[in-house]
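[1] Next comes the sequence, and after it the predicted model I'd like to discuss.
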Amino acid sequence: MKNKNITLILLSILAFTIIQQSYAQSYPEFKSMRFEEDYSVLANDTIKKDWYREAKYIPLTSSGKTFLSFGGEVRYQYFYIKNEKWGDEPKDADGYILNRLLLHSDFHAGRHFRAFVQFQSSNASGRLDPSPVDSNPLEIHQAFVDLNVFSEKDRQLIFRTGRQEFSYGSQRLVALRDGPNNRQSFDAVKAIAGFKNYHADLFYSHYVVAEDGIFDDYSNKEKQFWGSYLVINKIPLIKNIDFYYLGYKRAKAHFDDANGKELRHSLGTRIWGKYDNWRYDAEAVYQFGTVDVKDIKAWTVTLNTGYRITSVVLHPEIGLKVETISGDKTKNDNNLETFNPLFPRGAYFGLASVIGPSNLVDLHPSLNFELTKNLNWVLDYDMFWRYSSQDGIYGPNTIMVYPGDSSTDKQIGEQFESEITFQPNKYLYFRVEATWFKAGDFLKAAGTGKDMLFTGATMQIKF
């Protein structure tokens, strides 16, 4: 506990120093994927030089085209869960603490070569039986090199190889997994191409399995992932559209009505954009392939939209998300209709993260209020049903939560969530939240079926 207090004090000092020395100075905005930040713009800047500026841009040649950049983030979270897994998990009287440290270095040698390395340390204190998603003490999270054939305003061609993060579209199928304590990565080769309003990625990878040790994560050849993703921007009327194909192969898959080797192909499209105060994001995916001897015939359709009322106080945004995600229709037949979300963001339906996007019908209205410029309050309400009464419910990683044969009831439950986020500047982020999950008929039949309460607080600093 003493070490944690010292760490928090040091972080507070660091945060205060960065804030004080960064007022009236202009740096590139932080990105979710830190390797997307470009600090070469500091080569000819007029920003007053200080320790922070020196860490973000360290020229190694007189021209300044070869340089180093350093950065990272620290996140502390406290969570308390009452009736975890609706009462079927051991009781935890005082909650648990998660902390995550990410540190990276970015080396550029002229315009054509780049190397990026990022370390991750994720730890859980007080967590009963923490999983690798919660605890991964110290690992090389990313380590890749780029060969930049050309990168100009309207065209780009980059070849990337090594351990790296993936994030595509709305992160429904391929995500950073930033919500949980341990972000995910892949050992991959990738080609990145862009021309005017077109951007395309082509990749092949092995999933990196997290182990609860130091420098022991490994590339899992039994989980192969490949695909292509095309984004077209500035289209009349629809604004933006994505087309993608994703292939996934794993040696051991476990569904309610199928077990064994899985080979799954996903074809999808997404339309997204903004019109004035409207935002919209619609996506459809069809999956085919095999699990053992069964043919996959799975799909999902989702719509996520919202409207911001700027003419009234607090600028409320009214949001609505609806989605239908297929589940297996008939036991012991030759088909499997259970949708596999592949590598989604862990906190798929809020940070409580108790249900994953398989065999599900979801109706999710929300309200978002701008209390001040840097303070937001979100209220949302989620209703969950099973798509098929013949299939069970799954976690975000398709691990079975409850099999489907315990009841024919489809109602899973209702989730009420409230969160307040405060971001005084780009370096600091705070969040407090509370989620109450009211167990429905299926949960009461499949398990203990108690209502679940999830509360949490987050503090994060980026630098």
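    Noted; the coordinates are in hand.
[2] contacts and neighbour counts: CA atoms only from here.
    OK.
[3] mind listing what the residue lying closest to Tyr198 once chain neighbours are set aside touches?
    Using C-alpha to C-alpha, 6 or more residues apart in numbering and skipping residues adjacent in sequence, the residue nearest Tyr198 is Ile232, 4.8 Å away. Residues counted as contacts of Ile232 (C-alpha atoms under 8 Å, 6 or more residues apart in numbering) are Asn197, Tyr198, His199, Asn240, Ile241, Asp242.
[4] Those residues in strands, which ones?
    Tyr198, His199, Asn240, Ile241, Asp242 (DSSP state E).
[5] part of a helix, is Asn5?
    Yes: the assignment for Asn5 is a helix, going by DSSP: H, G, I helix; E, B strand; the rest coil.
[6] A further structure is provided below for comparison with the first:
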Amino acid sequence: MGARAARRGVLLLSLVAADAALAQFRPLRFDDDFRAQRQSCNEDARKDAHEDGHEAGDGIACWKDRPVSDDLRLSLGGDLRWRYEHAGNPRYGLDRQDKRGVLMQRASVFADLRLDEHWRGFAQLASSITKGRAGGPSPVDEDRLDPTNLFVEWRSAMGQGGVGLRAGVQELQFGSGRAIDAREGPNVRRSFDAVRAYATSGAWRVDAFTAAPRQNRPGSFDDARSTTQRLRGLYATRTGSVTSWDVYALHLDDAAARYVQGVAHERRWSLGTRVFGGRQAGDWHWDWNWEGAVQGGRFGDADIRAWSLATDTGYTFDGVAGQPRVGLLLAVASGDKDPHDDRLGTLNPFYPRGNYFGDEATLGPRNFLNIHPALSFKVAPQVQLNASLDFFWRHSTRDGVYAPNGLLFRAAGDSRARYVATIASLGATWTMAPGWSSTAVVAYAQPGAFLRETGAGEVLSFLSLSAQYRF
């Protein structure tokens, strides 16, 4: 009996690996290719029937695109993530020191139900818990049980083109996540109450949406739609063989926005574009991802005039062992030149990715100038190493430095120093088996003159270890 159980265990593990090999897991799980996963199940069943004379049908992928009736199909899946963090002198000495570090766990399960080719319902429940943070869990640390996605969708037949409409609780992510992102890094992901319409035609996809962010609360089924913030937007993407383009127009209404100038009603629009792609010839490969935006509107009685530019350009040596990639990221976001005048110059990135500049997540994308050289290479087919240096300055010396959540990290005070910090980091990603991944990151952050002059002068060290399984 023990040998049979062992054989069944090995068979199950092999099925899981085969299933996940075609899983095509996406950052937003409702974008997964369930039909490709189902095809993996069918292939495994045929192979098992040929070898053993019976059909297995018990692999993970066999719960994808599973027929319930003639017109009804069901897909099930989920995520598990475990993460350990330890920060020495968190937030450069401003936060309480954790004794033994922080343990975090995030789990989610989802069900995707499709009626014929037009109707769909998607439900995803997530649970996030945290232990060990000296100051207690933050709003992005803990949410016992709440839906991250709970929507209905209708779409026309999506051949060469079509239209669709999705309404309900849903995660939103566009482009590189510099403006709207599901916030994968923190323990609690970001969701919206939203209505989203989309259309595709050839190389084009256009999305129009109106949304309000969900307010994360630590209990169960207690998250609620924000009553102070509303986001509307139009986002278009044209996919090309070498170069692709995004263009977008966004409008944020925030009844209680907070800057160095104070607290007021903010009505801000943002016009942006992104150009991205890659080109390969022989043993070399260039890639690029450049994005810029201009912003205007009103903050109380003040005019808004803000802008940003972010570039990521890389070169991969495909003919060299390990396929090293050398990259250079240059980014700048405007700050406010005078907190006492009738103009606000601080960029508002809206809802960007949580760990915008790195896993230590101390600095946010407002009022900054950043130079970020990076190197990555594979030491084994499943193991990649990443090394980088981040150099941060303030764009405006009259404005402060902001945290990733948009709150003011350090006010300018009397300091006119521009340099904020230098952060060195080294990371490793290991794809242990299909469906499994793990990461390790160590970082060292040396505060610059501005942080030291405003009372955040301790050297920050950071370690994180994580493992994730998707099924």
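    Noted; the coordinates are in hand. Values in this document were obtained by computation on a predicted structure and should not be read as measured data.
[7] ok, back up a step: the residue nearest to Tyr198 of the first structure - that's part of a strand, no?
    Yes: applying three-state DSSP, one finds Ile232 of the first structure inside a strand.
[8] residues contacting Val152 of the second structure?
    Residues counted as contacts of Val152 of the second structure (C-alpha under 8 Å, 6+ apart) are Trp119, Arg120, Gly121, Phe122, Arg166, Ala167, Gly168.
[9] Give the aligned range of stretch 343-363 of the first structure in the second structure.
    Stretch 343-363 of the first structure lines up with residues 351-371 of the second structure when matched by TM-score structural alignment.
[10] which strand is the longest one in the second structure?
    When the second structure is scanned for its longest strand (criterion: DSSP E), the result is strand 262-281.
[11] buried stuff in that strand?
    Along strand 262-281 of the second structure, the positions that meet the burial threshold by neighbour count (16 or more other C-alpha atoms under 10 Å) are 264-278.
[12] how about those residues, which pair is most distant?
    Of all pairs drawn from these, the greatest distance, 42.9 Å, lies between Ala264 and Gly278 (C-alpha to C-alpha).
[13] returning to what we had before: what is the nearest of the contacts of Val152 of the second structure to Leu28 of the second structure?
    When the contacts of Val152 of the second structure are compared against Leu28 of the second structure (criterion: C-alpha to C-alpha), the nearest one is Phe122, at 11.7 Å.
[14] Would you mind measuring from that closest one to Ala111 of the second structure?
    Here the distance between Phe122 of the second structure and Ala111 of the second structure works out to 6 Å (C-alpha to C-alpha, to the nearest Å).
[15] Please enumerate the helices of the stretch 51-200 of the first structure.
    Shown for the stretch 51-200 of the first structure, the helices assigned by DSSP state H, counting those that start in this stretch span residues 51-56.
[16] show me where it has strands.
    Using DSSP state E, counting those that start in this stretch, the strands assigned to the stretch 51-200 of the first structure run over residues 58-59, 66-82, 96-109, 113-125, 136-151, 155-164, 186-195, 198-209.
[17] and if you look at the stretch 251-400 of the second structure?
    Residue ranges of the strands in the stretch 251-400 of the second structure, as given by DSSP E, counting those that start in this stretch, are 262-281, 284-299, 302-317, 325-333, 343-344, 368-380, 383-393.
[18] Direction-wise, compare the third one with strand 325-333 and give the angle.
    Following axes from the mean of the first three to the mean of the last three C-alpha atoms, to 10 degrees, one obtains 170 degrees for the angle between strand 302-317 of the second structure and strand 325-333.
[19] If we go by neighbour counts, what in strand 302-317 of the second structure is buried?
    Burial within strand 302-317 of the second structure, assessed by neighbour count using 16+ other C-alpha under 10 Å, is assigned to 302-317.
[20] What of stretch 438-449 of the first structure?
    Buried-residue list, stretch 438-449 of the first structure, by 16+ other C-alpha under 10 Å: Lys438, Ala439, Gly440, Asp441, Phe442, Leu443, Lys444, Ala446, Gly449.
[21] Which members of those residues define the maximum pairwise distance?
    Pairwise distances among those were taken by C-alpha to C-alpha; the largest, 14.5 Å, belongs to Lys438 and Ala446.
[22] What's the match for Gly277 of the second structure in the first structure?
    The alignment partner of Gly277 of the second structure in the first structure, by TM-score structural alignment, is Gly273.
[23] Check Ser437 of the second structure too.
    Residue pairing (TM-score structural alignment): Ser437 of the second structure is matched to Tyr429 of the first structure.
[24] again with Pro147 of the second structure
    For Pro147 of the second structure, the aligned position in the first structure is occupied by Ile140, per TM-score structural alignment.
[25] For its match, give me its contacts.
    In this structure, Ile140 of the first structure makes contact with Val117, Gln118, Phe119, Gln120, Phe215, judged by C-alpha under 8 Å, 6+ apart.
[26] and with 10 Å instead?
    102-104, 117-121, 163-164, 185, 214-217 (C-alpha atoms under 10 Å, 6 or more residues apart in numbering).
[27] closest to Ala15 of the first structure among the contacts of Ile232 of the first structure?
    Ranked by distance to Ala15 of the first structure (C-alpha to C-alpha), these are led by His199 at 36.4 Å.
[28] That closest one: neighbour count?
    By other C-alpha atoms under 10 Å, the residues close to His199 of the first structure number 18.
[29] Same check on the one 5 residues further on?
    Residues lying near Tyr204 of the first structure (other C-alpha under 10 Å) number 18.
[30] Let me know the helix or strand that the nearest residue to it once chain neighbours are set aside is in.
    The spatial neighbour of Tyr204 of the first structure that comes closest, neighbours along the chain excluded (C-alpha to C-alpha, 6+ apart), is Trp226 at 4.2 Å. When elements are defined using DSSP states H and E, Trp226 of the first structure is found to belong to strand 218-235.
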